[in-house]
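**Student:** sharing a sequence plus its predicted fold:
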Amino acid sequence: MNFKKTLRMPTTEFPMRGNLPNREPVRLEEWNEADLYDQVMEKNSDKPMFVLHDGPIYANGNIHVGHAMNRIVKDMIVRHRNMDGYKAPYVPGWDAHGLPIETALTKTKKVDRKKMSISEFRAACEAYAWEQVENQKEQFQRLGLIGDWDDPYVTLTPDFEANQIKVFGEMAKEGHVYQGKKPVYWSPSSESALAEAEIEYHDKRSPSIYVAMKVKDGRGVLDETDEFIIWTTTPWTLPANLGISVHPKYEYVVVEADARRFVVAKELLEQVQTALEWDAMNVVKTVTGDQLENITAQHPFYDRESLVMTGDHVTVEAGTGAVHTAPGHGEDDFIIGQHYGLPPLCPVDDKGKMTDKAPGFEGLFYDEANKPITEKLDENGALLKLQFITHSYPHDWRTKKPVIYRATEQWFVSVDNMRQDLLDAIARVEWQPKWGEVRLHNMIRDRGDWCISRQRVWGVPIPVFYEEDGSPIISTETIDHVAQLFRTHGSNIWFDWETKDLLPEGYTSEKSPNGNFTRETDIMDVWFDSGSSHQGVLEERADQHRPADLYFEGSDQYRGWFNSSLITAVAVTGDAPYKKVLSHGFTLDGKGEKMSKSLGNTVDPAKVMKQLGADILRLWVSSTDFQSDVRVSDDILKQVSETYRKIRNTLRFMLGNLHDFNPATDRVADHELGDMDRFMYQRLNRLIDTAQKGYREYNFGATYQALHHFCSIDLSAFYMDVAKDALYCDHENDVHRRAMQTVLYDSLVTLTKLLTPITPYTAEEAWSFIEDTNEAFVQLSDMPSRFEVEGEADREARWNELLQVRTVVLKALEEARSEKVIGKSLEAHVSLTVSPSMKQMLQQMSAPEKLFIVSKLDVLEGEETHVSVEKASGDTCERCWHVKDDVGENQSFPMLCERCADVVATYDRAVLEEPAK
């Protein structure tokens, strides 16, 4: 007879293989056609808002795995919040101005900047930026990200630019913006000023020189035969030397060596002696730094004096304690020079070449000037020592070339003006990790004023007009007018229109009676663009609010977007633009090395999605401790794929075993659940608690582990393993079977919902196979609630102990199998010695042997757990494969046990006699 037909084997069209690269795009198209994002927003319209404000990605090139990790985490946060009682809109953003786009046009598009007008070049930049935005948008959507992709924010749009002008105007009105000439980071390779956030440090080989400068007027303290020794690694700045700085409290010595008399800090004397290889020396005088103030020295190769000044910035960590001071080439130099009335002399032009203010070296690139300058020093007898050192040096983060400090006329935001307000605002923000607060606090505490002007054309113009005498005009009237013009026409008009047409109609000024106004030609630092997004997005858009509930970016943004956003927001609103800041680390290769195209160790998200699918990439992100640096490689993704396979098979098993279960009619009542079923509800509640806690605390690794453990341990290795016999062999409507199906149904629905923020494609696919769901898409449902479980409070503890015993039994069965005592576990007769309480628990079960998937079980009492396995006596049921003594007792079906015979008796005999196919 064909008894296989009477087994209720798993049946489902949910495929075993995910085939994600092919199925995910179809699912994405389905979401887009259904306007799923809008449906989610409508469903949550009356719920409290949760706003994660997206830090704008730069619109250039394909996304890399770091971009993917960043926005996948954001998507998991947003998806979870939308299922957890909030309305959580997501407005993706793009940063679309700046040098990289200009460079990309000239390099990849072969655009000749010199043959184009400013307007033509800006138009080309804008077209390129939009092309990049659309390309990246498609790649991000393919990752399964939900959001307002039809209306993102882009920093080049007229409405955003108008709001940026408004922020600039408000800051200027509060006195936070000023124009001044002072040293700033200057990139000769970019021909522009740079902000601190645009600087990165790399090793550079530089000359290290000791230089003697003769005293000219010793003011009765030093003789004219004495010489200060200065030390520098930038000989090219010596043409700009106007002074020598000493510390007022340090002791300085006049020392005889090599038949000359030198002045150095006493604490550095031995170090200088070693460096200059003096065989002998003799200290002839000791003075304090403040006694040296206003002494003058002779410049080593120009006919001018250098003033000795005192300042607390001088240290004795290196050098000589007498610091070469060029006010046009250093921040400390500039500050002390201002105090002593020295001008910020800067004999270097925009391209890094020496000007006629450096006679003898005109036209030389600054780095190339080092050699002739040292030769000139040697010729004059001023060069005491020349060697080369490799040291950490600031570089342009875009061109990767060295930068210099150079005094130029720039626009600045005064951090000093609001430093305490900024520090107070930082203290009111919640930081995760906690060290983020300390990091940003220290940055704001120590940072100088923010240089916001750039000598480029692709960006938002600085909205400043100038009087005939050169004094700047920044008034509420002009700012509001320019903002409205930009909102209507875009910022290109700043370069296209006449100055008079950019001013309010009929604008006049006493300083410019002839109406001869001019305008600023510099643009704003791109960090001002993105930093003002709290105004252009959070305040401007109806679906946002300020402050945002969360800012989330990489840890490099403490000096970038977190920093610039804080400064502009505090200046305009008095508080931070974010309630909480969460940061992530960097992506590394499988060995923990930095990724580099040249090393060939990068991971391309597009390639991963094409080969494995977006859900694999998302599952990897959820498995990491993203707040630290994370590793990713093909091998790591393969391991994640194995986890995915286990999760998918678990979903498939449950769907397959629910094929004849209608939750509306087949659910059992609570009192019909068995003790093991109730235990599984307790495990399900633990899953909900752990997963939800992980989501809410942004500890997605904990959520991932909980989901993985529930699928592989609680379900696959235990409950589903035990349930198979009842699910396959019991009567369709057996209460024990229906109880198990009830547990599996609730587990399936719960698991699918909890998986949705992490693997939305797979969760949505599983949801489409679940019966009796009220929502067309799982993303329109809510996170699961805990289940009410009747019974003893100690059930979980009892079952955990029982599962430990089960593990011991399963190990003994495996050993018996390897020793050929049994084949399958159902051939086993197990004698189990356990504690009195465990024996009582097992005896209270109706069929305890099924827990161990054996045919016969004897439970004995003893002090220690012990297991013995032998081959079970009796006959094997041809339907359920249990070895039982009652096989053959039913005369109609002598090859079956009583349980199976009763089930088979309900089938038409003609059906049973059909041959198996």
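**Tutor:** Thanks, I have it.
**Student:** CA atoms for contacts and neighbours, from now on please.
**Tutor:** Noted.
**Student:** burial measure for D529, as a count.
**Tutor:** The local packing of D529 (other C-alpha atoms under 10 Å) involves 29 other residues.
**Student:** next SSE downstream of the helix or strand V621 falls within?
**Tutor:** Assigned by DSSP states H and E, V621 belongs to helix 614-623. Remark: after helix 614-623, the chain's next helix or strand is strand 630-631, criterion DSSP H and E.
**Student:** which strand or helix spans the closest residue to T399 other than its chain neighbours?
**Tutor:** Leaving aside its sequence neighbours, T399 sits nearest to S189 (C-alpha to C-alpha, 6 or more residues apart in numbering; 6.8 Å). Using DSSP H and E, S189 sits in no helix or strand.
**Student:** which parts of the longest strand along the chain are buried?
**Tutor:** Looking across the chain with DSSP state E, the single longest strand is strand 199-217. Buried positions in strand 199-217, judged by neighbour count with 16 or more other C-alpha atoms under 10 Å: 199-200, 206-217.
**Student:** hold the first one in mind and look at this next one:
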Amino acid sequence: MADDAAPARDYRETVFLPDTPFPMRAGLPKKEPEILAGWAALSDKGLYGAVRARRQADGAPLFVLHDGPPYANGAIHIGHALNKTLKDFVIRSRFALGYDVDYVPGWDCHGLPIEWKIEEQFRAKGRRKDEVPAEEFRRECRAYAAGWIEAQKVEFQRLGVLGDWWNRYATMDFTSEAKIVEEFHRFATSGQLYRGSKPVMWSPVERTALAEAEIEYHDHVSPTIWVKFPVVEGSDATQGAKLVIWTTTPWTIPANRAVSYNPDIPYAVFEVKALEEGLEFAPWSKPGDRLIVAEKLAEEVFKAAKVSAFEKIESVDCEGMVLAHPLADLDSHYGFAVPLLAGDHVTDDAGTGFVHTAPGHGADDYQVWLAHGHREIPDTVDPDGAYYPSVALFAGLKVLETEGKKIGKFGPANGAVMDKLIEAGNLLARGRVEHSYPHSWRSKAPVIFRNTPQWFIRMDHEVEALGGKTLRETAVQAIADTAFHPDAGRNRIGSMVETRPDWLISRQRNWGTPLAMFVDKHTGHPLVDAEVNARILAAIKEGGADAWFTRPDADFLGAHDPAQYEKVVDILDVWFDSGCTHAFTIEGRDDSAWPADLYLEGSDQHRGWFQSSLLEGCGSRGRAPYKAVLTHGFTMDENGEKMSKSKGNTIEPQAITKESGAEILRLWAAMVDYSEDQRIGKTILATTTDAYRKLRNTMRYLLGALAGFDEAERVTDYAEFPPLEKFILHRLWELDGQVKAAYESYRFSDVIRPLVEFCQSDLSAVFFDIRKDSLYCDAPTALRRRAYRTVLDHVFDRLTIWLAPLASFTMEEAWVTRFPDAGPVALRVIPETPAAWENQAEAARWAKVETVTGVVTGALEVERREKRIGSALEAAPIVHVADPDLLAAFEGLDAAEVFRTSAATLVAGEGGAFATDEVKGVSVDPAKAEGAKCARSWRILPEVGTDPRYPELSLRDAEAVAFWDAARK
């Protein structure tokens, strides 16, 4: 039949084309809520409850993921979305691996941000916080947190996150507050709690002590001063000399009680000989002045003092030296002696080699002061960061501004101290330095060290309940016993625990769980009485922590005299709250287990929740409340910059969900390396969307190609599968091991990336492309077509469950499209892949086949470009293969089918006109196909026209149409 002859029949209706209602356009923003509604209707706890019930009925092993509580004070951001999505990957993948997964979402509710917000609300109504009854204030805080819990819950569920949302936990629940107090009592009764007066990091803006976990460091510009301390007692060479210190906190000079030195540092007396000339101001030094500094730092000190020439007079032994306070001449309040104290913390790396020591305002200062037998710690600064009235010359002046537009900026204290030092003649020089300075994690305002009585948990006290070990020792061992993902997290939290000070757990605020105990007014010791503690817990269970503040002391004390005891009204550090969540969320429940299998949060929680949970669990139970810890990095914008509303570079998860669907956000989370800081933005999301389209198109093709597939069509004997099908089955066997291993170790990108590559390279570019002719044109009874559809069924079966934990909405849509009565895909467990599918020889064969095919494809592209052919079916290439192994790879294969041409010839040796630099020994003569064009399959073959029943068709197509016609009679 000539190509241009009109066929006597339209054979399009006989072609077995794919058919599916699964749309090419996902319409995720509309489709996802429909899927969520279907999940919600499955049980009284939605899809999560349905899957748990199925796993429990099957006797599945339990896996516990304990939720680190987000803070209930605003809409979720991209960091929340990443965190909860990763948790959902864990939940769904463990379900798919055959586990029963316990996951109870929770919220952190107490603390400063909510307290501030409620203060603002009352101020807007003209009421100061101290004018509002504590019960009313706490009630408003509770209502505020409850509103955001409900709002965030909806947003998390919109992302497709499974969990027991119906029994969520919150640290402000009455039962939670009671349990937190009970955990606190454990520390109090075991001897691990004490009240100490020592300098702690204090936020004047927030008016509370802060723990190390609540501190972050930012660059900060501070004033620097070099201060002269007159020598009162010393050697002959030091008479009339002044010792010089350097500090970045001028405001602490009124609190100075000593100067520290290091006996291993050489010091000397230097005499000023000349000053720099042409200065715009008069230096605070003059020729003849004698100054004591470290020899190594003398040049640096005198440069700061504008001294151009100086001379060493004599080396100095600092032991026993006594100084006068630099402000002593201005007020007798400072007339005390200032001793020199030896300390290892002193270095000659910078400054003067001497350290101004104010024991009420620095950890090192405090320790060296105590080490030399001193016990009295001066109090100079009040909770607002202002000098107490008793501080001569500076009473009432603020170190930091705590109100108004200048909140967090330096107050007048630094300037006033410098002015008085100048007046006293004891300021040598001053300047400014930019350095890393502690700031409150919440208010972002600078903090100060301030001496104040606080409650601490001992890190280095031997505890009988811990087998005579200290809390630090117990925690270090627990870290060694914990699995970390990535393992670098072990060193990070380990170094923090090894060096951290005692755990400061008291706060001076209103909204939180109280340190619910009484202290003996005479001894200062906590009251340890089981009956008192039981009454406290009963009251809090009934009325929440408010009961501690509103009920009279006698209700708790029983036979004890209330006049003898002080009620502690401080609240617990919120990290103690959240560190206790394991005790009231997973411990003691029949369908959960302690310790948790996994904690999963951002890497900042090594200093936060991971650590507070570790210390709480170790201090109360002797081990960490988790078996493994997984951490993720922070989400940056596309340029790798931190997201900030002021920069306008934030990406809101709600916007992504509304515009593109939560599935795109989930796929992004699956594809990034979450262990590092990751990036997100329009370009990155566009790439993610492209990957999603490839997955969706694969599922759509599978659904269409499998239309009408039934068990009678299935090929069950592995030996009957053609080589190409055996290769795809091998790839399924290979991927099965990779996917399971990746899910077991939480490497989600090692699931999604190989599967996307499999869909694109092995399926779409090879399997689907080669077999489309068979699918469309072979008779339904043909073994090749049956084998193809059988393998497609295996591919669909595995892809839907492999991808269900990550692309949950789309796999559910695909699964229900094919099996509307089978229940959700999440109910399934990843099936066992037959070991017989492993076929390394077939995998090696197809690698060689694709090598040759790549050269043939290149030759045909040239022919198309030169318009010598229109499609590959017009070609019948002659392929020259010099490599015997490459040639042998085609044994048993139809080369024309592999090359997607109408015919093909393989020839041993070289000689073809087309070759590539990449593949040696393979060349192609791109001949044209001979014969007539089949009206049904469009292949050009000599046999077309030899079947009198269907003269326009090839023999294969004629048989297929005969089958089609017979089925319709």
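**Tutor:** That came through fine. Computed from a prediction, not measured in an experiment: that's the story for all the values here.
**Student:** hmm, who's touching the longest strand of structure 1?
**Tutor:** Applying C-alpha atoms under 8 Å, 6 or more residues apart in numbering, the external contacts of strand 199-217 of structure 1 come out as 222-235, 262, 295-300, 305, 370, 377, 382-397.
**Student:** how about 7 Å then?
**Tutor:** Here strand 199-217 of structure 1 makes contact (C-alpha atoms under 7 Å, 6 or more residues apart in numbering) with 224-233, 295-300, 382-397.
**Student:** what does it correspond to over in structure 2?
**Tutor:** Aligned using TM-score structural alignment, strand 199-217 of structure 1 spans residues 215-233 in structure 2.
**Student:** that stretch vs structure 1, mean deviation?
**Tutor:** After superposition onto structure 1, stretch 215-233 of structure 2 sits on average 1.3 Å from its aligned residues (mean C-alpha distance after the TM-score superposition for structure 1).
**Student:** what's the offset of that stretch from the middle of its chain?
**Tutor:** 37 Å (C-alpha atoms, centre = their mean, to the nearest Å).
**Student:** do stretch 41-60 of structure 2 as well
**Tutor:** 28 Å.
**Student:** would you mark the buried spots in it?
**Tutor:** L42, K45, G46, L47, Y48, G49, A50, V51, R52, R55, A60.
**Student:** per the alignment, W202 of structure 2 pairs with which residue of structure 1?
**Tutor:** Match for W202 of structure 2 (TM-score structural alignment): W186.
**Student:** secondary structure element for the closest residue in space to its match that isn't next to it in sequence?
**Tutor:** Leaving aside its chain neighbours, W186 of structure 1 sits nearest to A193 (4.4 Å; criterion: C-alpha to C-alpha, 6+ apart). With elements taken from DSSP H and E, the one containing A193 of structure 1 is strand 192-194.
**Student:** what helices and strands are in contact with that strand?
**Tutor:** Packed against strand 192-194 of structure 1 by the contact rule (3 or more C-alpha pairs under 7 Å, 6 or more residues apart in numbering; DSSP states H and E) you find strand 177-187.
**Student:** give me that answer again for 10 Å
**Tutor:** Using 3 or more C-alpha pairs under 10 Å, 6 or more residues apart in numbering; DSSP states H and E, the elements in contact with strand 192-194 of structure 1 are strand 177-187, strand 404-413, strand 450-451, strand 453-454.
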